[in-house]
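Trainee: Sequence and predicted model, in that order:
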Amino acid sequence: AAGAVGLEPGGEIKATVVYPATEKHLQKYLRQEVHLVRETWEDYKNITLPFIQSQSFSIQWVYNILEKKAEADRIIHENPDPCNGFVLVPDFKWNQNQLEDLYLIALIHRRDVKSLRDLTAEHLPLLRNVLQEGKEAIAKRFGVPGSQLRIYLHYQPSYYHLHVHFTALGYDAPGSSAERAHLLEDVIDNLLLDAEYYQKRALTFALRADEPLLKKFREAGRV
């Protein structure tokens, strides 16, 4: 088994247990040195994308949610449009018993957008739907206004199907650090400035010492 133990905002102890735990799970919860990678668009095309395509990252669990084969009773909101729609569900890290560590995930219906790197101005209607409808759904269900939400995307993401994080602003959520989180409103503004913004700029992210992608960047002389 693998997992983590933390102190909840209310003073209670929260534990996450993963069983059965693979080697990847075990490594995730071990303290390791990390390195910052500055990925240019050329790095993405030549290093990161081939690495992603060579791996068998299973996201069937995402499709199961989108197809209502799993967690249908946990859906907070859905826009069923196949191009510009999404499903909003509570993240597994949130037990929904308190609002201090509120955490939800928006999973888009489209299956051709892996990450921030794929986004162009074409996706603005989708991103606006996630932003506006997500805020409205959370305000209606949980009474938390949009001004108290941190709404962002990860790069690198933990799985390659575009998703957006909604967390309580006062919650120091995992992965909300500057080198990983990109605020959704900033992403929208950037795409308005340049339709291919994320196919042009360099992006910074952290990799653990044991991660195979870091090895690829080292082999290419980029770290």
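Mentor: Happy to help now that I have it. Numbers count the residues shown, from 1 in each chain.
Trainee: switch to C-alpha atoms for all contacts and neighbour counts from now on
Mentor: Will do.
Trainee: Strands along this protein, start to end?
Mentor: According to DSSP state E, the chain carries its strands in the segments 2-7, 13-18, 34-39, 77-79, 86-90, 103-108, 149-154, 163-168, 181-183, 203-208.
Trainee: For those, give me TSV that also has mean neighbour count.
Mentor: Output for the strands of the chain, formatted as TSV (neighbours: other Cα atoms under 10 Å):
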stretch	mean neighbour count
strand 2-7	13
strand 13-18	12
strand 34-39	15
strand 77-79	18
strand 86-90	23
strand 103-108	24
strand 149-154	22
strand 163-168	24
strand 181-183	18
strand 203-208	17
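Trainee: who wins for proximity to residue 68 among those strands?
Mentor: Nearest of the strands of the chain to residue 68, taken as Cα to Cα: strand 86-90 at 10.1 Å.
Trainee: and that closest one, what other elements does it pack with?
Mentor: strand 77-79, strand 103-108 (3 or more Cα pairs under 8 Å, 6 or more residues apart in numbering; DSSP states H and E).
Trainee: how many degrees apart are the longest one and strand 86-90 in direction?
Mentor: Orientation check (axes from the mean of the first three to the mean of the last three Cα atoms, to 10 degrees): strand 103-108 against strand 86-90 gives 160 degrees.
Trainee: sorry, back to before: need the strands of the chain in a markdown table with distance to residue 136, can you?
Mentor: A markdown table is the format used below for the strands of the chain (distance: least, Cα to Cα, whole Å):
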| stretch | distance to residue 136 |
| --- | --- |
| strand 2-7 | 29 |
| strand 13-18 | 29 |
| strand 34-39 | 35 |
| strand 77-79 | 10 |
| strand 86-90 | 11 |
| strand 103-108 | 13 |
| strand 149-154 | 11 |
| strand 163-168 | 12 |
| strand 181-183 | 17 |
| strand 203-208 | 30 |
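Trainee: Against that first model, consider the following:
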Amino acid sequence: MFGSESGIEWDILSTQTIFGSSSRNMAESAAKRRTDSGGSGDLNVEVKKLKPDHGDGRQEAESGNILSAFKTSAVLNDSAREKIIFIHGKVADQDAVVILEKTPIRQDSLDELFSGSTLKLEMRNDIYSTYRLQAPPHLNEIKTTVVCPATEKHVKKYQRQESFLVEETAEDYQSITLPYIQKQSFSVQWVYNVLEKKAEAERILYEDPDPQVGFLLLPDFKWDQKQVDDLYLLAIVHQRNIKSLRDLRSEHLPLLQNVLQKGKEQILQRYKLPASQLRVYLHYQPSYYHLHVHFTKLGYEAPGCGVERAHLLTDVIQNLQSDPRYYETRTLYFPLRADDGLLGKFKEAGKL
């Protein structure tokens, strides 16, 4: 899935930094906000440094280059196709993961890109020629995400690993998956901070405040919001008792239909993208256990949009209309990485 790439010069101009427990969990979900590549430690860029939060999602910002003293330990993963690299190292003696991702070329910047860049000829043969283009700095950005302090779990999350496809029956969910989820007590406090507007309130694009069918719509951190070609939004529902696809019943149809309809309306209004150009889906397994829906542009191959993990919301709605307990009873398939604790539980049960 991931390859390697060397010899690319990237100027780092846009930086996002994630510190503290609630923001750290947000980084896990969204890497997602990877989701999903090797690296010098001296990154000359002015960034906003976030101090640990106060427990309610509030954070203090100060100016500074937190990466100027970053010491690289290892490249965890990289992708030549996606132009992304995951680096493990230390910032001020604290473990950190730095994610560098080349931002897409924007159509509205093409004229300036062509007129303001310099070209160095590398090869010419008949009608073909190749160049190394040096773009103006403000058109040559790298989105930078910092997870610090990073735990061993974070390091493993971003490390290249083999994946396995798991077959989960309804009985497996009750005897293996659900007990594992409950025992791990995965925190979704960062989600509650967003819902209660204690964190990321300025990023909310739309809210339906209804406690039963309402939701918040906000950009996923993988999207820099500068072009619609890689549009990626999340709808986080207000209901707090729906962990995943497995919990959905016919009683949730009004909620799902509301998210689908109003989400599409907002995207059409804001970004002029019709429903026919959207991919709207849920993940199973999800990266965090609070129901949320992904909205991406159809042509964007977002991490996790493959058939082994993504379930189209329209299919989910139709399945629940035909069988109120569809997701409670059916066998579901999903990929797990080699180091995932849930994969270990399936192996222990003799399911793999």
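Mentor: Perfect, thanks for sending it. Only a predicted model underlies this, so the values are computations on that prediction, with no experimental measurement involved.
Trainee: Read off where stretch 112-132 of structure 2 ends up in structure 1.
Mentor: Under TM-score structural alignment, stretch 112-132 of structure 2 corresponds to no residues of structure 1.
Trainee: What is the burial count for residue 315 of structure 2?
Mentor: For residue 315 of structure 2, the neighbour count with other Cα atoms under 10 Å is 11.
Trainee: same deal with residue 125 of structure 2?
Mentor: Residues near residue 125 of structure 2, counting by other Cα under 10 Å: 7.
Trainee: and what of residue 161 of structure 1?
Mentor: When neighbours are defined as other Cα under 10 Å, residue 161 of structure 1 has 19 of them.
Trainee: roughly how far apart are the residue most central in space within structure 1 and residue 1 of structure 1?
Mentor: For structure 1, the residue nearest the mean C-alpha position is residue 154 (4.4 Å; Cα atoms, centre = their mean). In this view, residue 154 of structure 1 and residue 1 of structure 1 are 26 Å apart by Cα to Cα, to the nearest Å.
Trainee: and residue 185 of structure 1, what is it in contact with?
Mentor: By Cα atoms under 8 Å, 6 or more residues apart in numbering, the residues touching residue 185 of structure 1 are 131, 151.
Trainee: wait, I meant residue 216 of structure 1
Mentor: Residues in contact with residue 216 of structure 1 (Cα under 8 Å, 6+ apart) are residue 47.
Trainee: corresponding residue for it in structure 2?
Mentor: Aligned partner of residue 216 of structure 1 by TM-score structural alignment: residue 345.
Trainee: mind checking how far its match is from residue 351 of structure 2?
Mentor: Distance from residue 345 of structure 2 to residue 351 of structure 2, by Cα to Cα: 9 Å.
Trainee: same deal with residue 317 of structure 2?
Mentor: For residue 317 of structure 2, the distance to residue 351 of structure 2 - Cα to Cα - is 29 Å.
Trainee: Tell me which of the two has more neighbours.
Mentor: Legend: neighbour count by other Cα under 10 Å for residue 317 of structure 2 and residue 351, higher for residue 317 (21 against 13).
Trainee: So what does residue 48 of structure 1 match up with in structure 2?
Mentor: Checking with TM-score structural alignment, residue 48 of structure 1 has residue 177 as its match.
Trainee: contacting residues for the residue nearest to that match when sequence neighbours are not counted?
Mentor: Closest residue in space to residue 177 of structure 2, ignoring its immediate chain neighbours: residue 342 at 6.9 Å, by Cα to Cα, 6 or more residues apart in numbering. Neighbouring residues of residue 342 of structure 2 by Cα under 8 Å, 6+ apart: 176-177, 180, 336.
Trainee: Please convert these to JSON lines, extending it with distance to residue 165 of structure 2.
Mentor: Putting those into JSON lines (distance: Cα to Cα, whole Å) gives the following:
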{"residue": "176", "distance to residue 165 of structure 2": "16"}
{"residue": "177", "distance to residue 165 of structure 2": "14"}
{"residue": "180", "distance to residue 165 of structure 2": "18"}
{"residue": "336", "distance to residue 165 of structure 2": "6"}
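Trainee: which of those residues lies closest to residue 86 of structure 2?
Mentor: Checking the contacts of residue 342 of structure 2 one by one against residue 86 of structure 2 (Cα to Cα), the nearest turns out to be residue 336, at 19.3 Å.
Trainee: which residue ranges form the helices in structure 2?
Mentor: 21-30, 110-116, 152-158, 170-172, 178-184, 189-195, 253-271, 313-322, 326-329, 341-348 (DSSP state H).
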